[in-house]
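Colleague: No letters, just coordinates:
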């Protein structure tokens, strides 16, 4: 290269799945049948009405130009109606919703909007790697807050208070995600109420990532924004990737009070030029999917869940059966050296790929995560290979 890398590029590692999937492809190219249980890439189709809306919109002459940075009014209205129906949360479609190219884009825009170099960011010690990676890229100081395994993987609020008090610079943002990935811990009103109080008490922006609330949920889904006072201190990210089988469509949004939406829009408008209108039109249609559609999708995942439990039993792992979301989190038996060693052994010798827990934080070295994004028959084939 004719010039050196910027510090952020030099200090940022390639995403783990990017590296590992290259290994999977090499094995497949060599003729091996690899069963990929590692990533959350939904294999089910969006609803038929979603596909029909995409085609119909793409056939319109006015669908192919630039769109508003705030998305179409129809999409914002559909998101507002979805929040009212799903979470009983009222949102103003004109001022409190900002469509995004997936939640990962939102993590970056929020960080660029509110963080100065040296500011503190609280991230869960087990969580989506992008929270840490993006915070570091913008020059913030990342502080991992503990999750209490014996309390359903809920935050250790006393430890978090201590982290804020000891931080040499202002702590500006806390990232949170329930139903939690990777542990599958469900959301609860009591937990969200505590989180909102914490944000108010310490004057920290509470950023909640909420893509899993409709997947294998055993109770009515919850939005953080349903808590009194949440809109004063919080923003919520959501998307259609997992809940509507639309990961590749890159349709998500941020829901928040107008000042937060307006602030993030100043950054977003300098980064992209809006989303493709047929995608937004189809997303608006997807958000009208019936409750029966979601129940049918969850019935498929339940069958796969039973097969994954059988796989974990073969490996001698322990796990909770009340997990929600698209993945199953499991603890390794003492006889297994580490998650990394197990993952490499299964991939190279059994041609089964699962995710090691350490990629979600150092505390995950004794854990693995298995995705439900694979037909039940393939999971059962993986079980046969492991026996």
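Modeller: Done, it's in. This structure is a prediction, so every number in the text was calculated from the model and none was measured.

Colleague: From here on, just use CA atoms for contacts and neighbour counts.
Modeller: Will do.

Colleague: Give me the most central residue, the protein.
Modeller: Taking CA atoms, centre = their mean, the centroid of the chain lies closest to residue 211, which sits 5.4 Å from it.

Colleague: Need the three-state assignment for that residue.
Modeller: coil (DSSP: H, G, I helix; E, B strand; the rest coil).

Colleague: I'd say it and residue 243 touch.
Modeller: Yes. Contact status for residue 211 versus residue 243: in contact at 6.8 Å, counting by CA atoms under 8 Å.

Colleague: Tell me which stretches of the stretch 201-350 of the chain form helices.
Modeller: Ranges of helices in the stretch 201-350 of the chain, per DSSP state H, counting those that start in this stretch, are 230-233, 258-268, 277-286, 291-315, 339-345.

Colleague: Please work out which of these is packed deepest.
Modeller: helix 277-286 (a mean of 23; mean count of other CA atoms under 10 Å).

Colleague: Next one: the residue lying closest to residue 244 once chain neighbours are set aside from residue 248, what distance?
Modeller: Closest residue in space to residue 244, ignoring its immediate chain neighbours: residue 46 at 6.0 Å, by CA to CA, 6 or more residues apart in numbering. The gap separating residue 46 from residue 248 is 11 Å, by CA to CA, to the nearest Å.

Colleague: Please say which of those two ends up with more neighbours.
Modeller: residue 46 (21 against 11; other CA atoms under 10 Å).

Colleague: where does that one land in three-state SS?
Modeller: Secondary structure, three-state DSSP: residue 46 is coil.

Colleague: this is the other structure I want to compare:
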């Protein structure tokens, strides 16, 4: 297909196809009779709360739910988002101009560069980082400049280390805390530095905050918009997929800088008609449920994290417990490449993961595992991994 006249060269810039490749590995293992424990994709294994499902079911039965919804989101949904931001972060938002509904954060992040840049512009992307960041730039013909993240610096970027020649080209930079795949977190002091850097350099700060409700041990991740004046230079993307287990409904939102949101809305006015109205009603129910004090999903994922990490430590794999997200970022044993280790662990232990280099060059030497199985299955996965580690020898 690479040489087909019907295939755009842009597709060759979209990055790693490892997610599809791992899916094929899983099918191969299942055909061989393997019971596969899928810890590769961060898709929640639980449904949303009953009250949210009931709200969705009731809305689906309403005859007024089937018109074109509009790309900006219903006033009711945008007002719920604004109330939730006030409740959760103490941030005041104008629901008409500073909130935009999305078909999940991937929708907004994938289209943002098309809306706010011109071909030849550049953007700073975290490395390692979520693949859609680079995919959005590839489609928009925007240069991706890696923003190195290392364990030595707590996986936080050093803005002063970015060369001036790069800053001169950059239109926006993307940050993501809590981070996928790194599970790293950042405090408000960091975001103050980030906002200062964005203002000083005249770039838009784009923060992917999809995992703010999945943090552990009492930590409460902040919003970049808590920094005074941040909305002058920042937008924040959020999702109901993980925090409320609404992944399949495709519902998220962007908040913050009016000019950037207006541009994104203008683009989306030409390519889609918005989120199904009944799904937005489910989103309102989820946000209202959270504001009413219902227990979040964080407790469940923390129990899963503790069970899995304990099992991995017993198996002899020294993995750092994540402070947030539904992911474990684990160093592969010495002598292995990320891809080979992930491939062999699936073929011989039946545990699926994603090689770290799928998230950027600096992800080599790691694998990402998702906490999307029950505690019992995660403990079983750790036992299988332990047996694999005792028997396996690196081939590279």
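Modeller: Done, it's in. Please read these numbers as outputs of a predicted model, since none were measured by experiment.

Colleague: Can I get the helices of the stretch 201-350 of structure 1 in CSV including distance to residue 3 of structure 1?
Modeller: Formatted as CSV, the helices of the stretch 201-350 of structure 1 follow (distance: least, CA to CA, whole Å):
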stretch, distance to residue 3 of structure 1
helix 230-233, 42
helix 258-268, 27
helix 277-286, 38
helix 291-315, 48
helix 339-345, 35
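
Colleague: Figure out which of these is closest to residue 94 of structure 1.
Modeller: helix 258-268 (8.9 Å; CA to CA).

Colleague: so how far does that closest one sit from its counterpart in structure 2?
Modeller: Its matched residues in structure 2 lie on average 1.3 Å from helix 258-268 of structure 1 after superposition (mean CA distance after the TM-score superposition for structure 1).

Colleague: got a list of contacts for that helix?
Modeller: Contact with helix 258-268 of structure 1 is made by 69-70, 95-98, 109-110, 112-113, 235, 254-255, as judged by CA atoms under 8 Å, 6 or more residues apart in numbering.

Colleague: hang on, the earlier thing: the residue nearest to residue 244 of structure 1 -> structure 2?
Modeller: Residue 46 of structure 1 maps onto residue 48 in structure 2, with residues paired by TM-score structural alignment.

Colleague: got the contact list for its match?
Modeller: Residues in contact with residue 48 of structure 2 (CA under 8 Å, 6+ apart) are 244-246.

Colleague: Could you dump those residues into TSV and include distance to residue 361 of structure 2?
Modeller: As requested, those are exported to TSV (distance: CA to CA, whole Å):
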residue	distance to residue 361 of structure 2
244	32
245	30
246	31
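
Colleague: Let me have the residues you listed in CSV, extended by neighbour count.
Modeller: Shown next, in CSV, are the contacts of residue 48 of structure 2 (neighbours: other CA atoms under 10 Å):
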residue, neighbour count
244, 22
245, 20
246, 26
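
Colleague: hang on, the earlier thing: and the residue nearest to residue 244 of structure 1, how far is that from residue 86 of structure 1?
Modeller: Note on residue 46 of structure 1: its distance to residue 86 of structure 1, by CA to CA, is 18 Å.

Colleague: Distance of the residue nearest to residue 244 of structure 1 relative to residue 243 of structure 1?
Modeller: Between residue 46 of structure 1 and residue 243 of structure 1 the computed distance is 10 Å (CA to CA).

Colleague: Same question for residue 315 of structure 1.
Modeller: Distance of residue 315 of structure 1 to residue 243 of structure 1, given as CA to CA: 29 Å.

Colleague: Just confirm residue 224 of structure 2 contacts residue 187, I think it does.
Modeller: No. Residue 224 of structure 2 lies out of contact with residue 187 (CA under 8 Å); the separation is 9.4 Å.
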